[in-house]
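> Provide a 3D model corresponding to the input given below.
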Amino acid sequence: MTQISGLVPSPFDWTAEIPQLQAQVLLVAGDADSILPAHMAEFFALLGGGQKDGNWDGSGKTRHQLALLPDTTHYDILGSPLLLPVVQAFLAR
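Sure, this is the predicted structure:
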């Protein structure tokens, strides 16, 4: 059985595959986590997010979303009262 900690040092680069994702993607992370908000923003950019203004009519928005929850880490994100509304709004789109 391989532990996650043993996989972390393994080199991988999914940069080319990320823009090809067909499903709508919701990226959710805590702003106090080991996965830095800047890294989540880079991932979001690979999906086309954050590249331009959404426009007054929404025509410039991407179908993907990024949510950074304040004062949250991967240890406590499931207990955040902000998580459920973010997920519900994404699924309701």
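> Please count neighbours and contacts with C-alpha atoms only from this point.
OK.
> In space, what's closest to F44 - neighbours in sequence excluded?
Excluding its sequence neighbours, the residue lying closest to F44 (Cα to Cα, 6 or more residues apart in numbering) is L66, at 6.6 Å.
> Now the second one, please; I'll put the structures next to each other:
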Amino acid sequence: AEKMGQPLRVFGNLPYNISTPLMFHLFSYTDAIADMHFMLQKEVVNRLVAGPNSKAYGRLSVMAQYYCNVIPVLEVPPSAFTPPPKVDSAVVRLVPHATMPH
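As a prediction, this is how the structure comes out:
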């Protein structure tokens, strides 16, 4: 990205089992990333946007919100897929903070 002179835009439809490790890896490169858009299991998006004292709040919430502005974009019902999965999906946008909070 630095050689090309513009930040990366990252997109993906992430399987549940790699979504958290991949996002944690990408948080190390937020200086080279303009934004990230992911379709994830809705439960993961709920964890990304969760606030303190909520049941979904945890390490993923803290890390994502420390590095990025987390914006839920839209929910995708199982009926949007063939065959329909047994879980709801959602699209989220993560925009790295211009300056780190601390």
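> Could I get the TM-score for this pair?
Here the TM-score for the pair of chains, by TM-score structural alignment, normalised by the length of the first structure, is 0.29; 52 aligned residues with a Cα RMSD of 4.5 Å.
> Can you name the secondary structure element that comes next after the helix or strand hosting the residue nearest to F44 of the first structure?
Using DSSP states H and E, L66 of the first structure falls within strand 65-69. Per DSSP H and E, strand 65-69 of the first structure leads on to helix 83-92 as the next helix or strand towards the C-terminus.
> Quick one: list the elements packing against that next one.
When contacts are defined as 3 or more Cα pairs under 8 Å, 6 or more residues apart in numbering; DSSP states H and E, helix 83-92 of the first structure packs onto strand 65-69.
> angle of the strand it packs on against helix 83-92?
Relative orientation of strand 65-69 of the first structure versus helix 83-92 (axes from the mean of the first three to the mean of the last three Cα atoms, to 10 degrees): 170 degrees.
> which other helices and strands contact strand 65-69 of the first structure?
With contacts defined as 3+ Cα pairs under 8 Å, 6+ apart, the packing partners of strand 65-69 of the first structure are strand 26-30, helix 37-46, helix 83-92.
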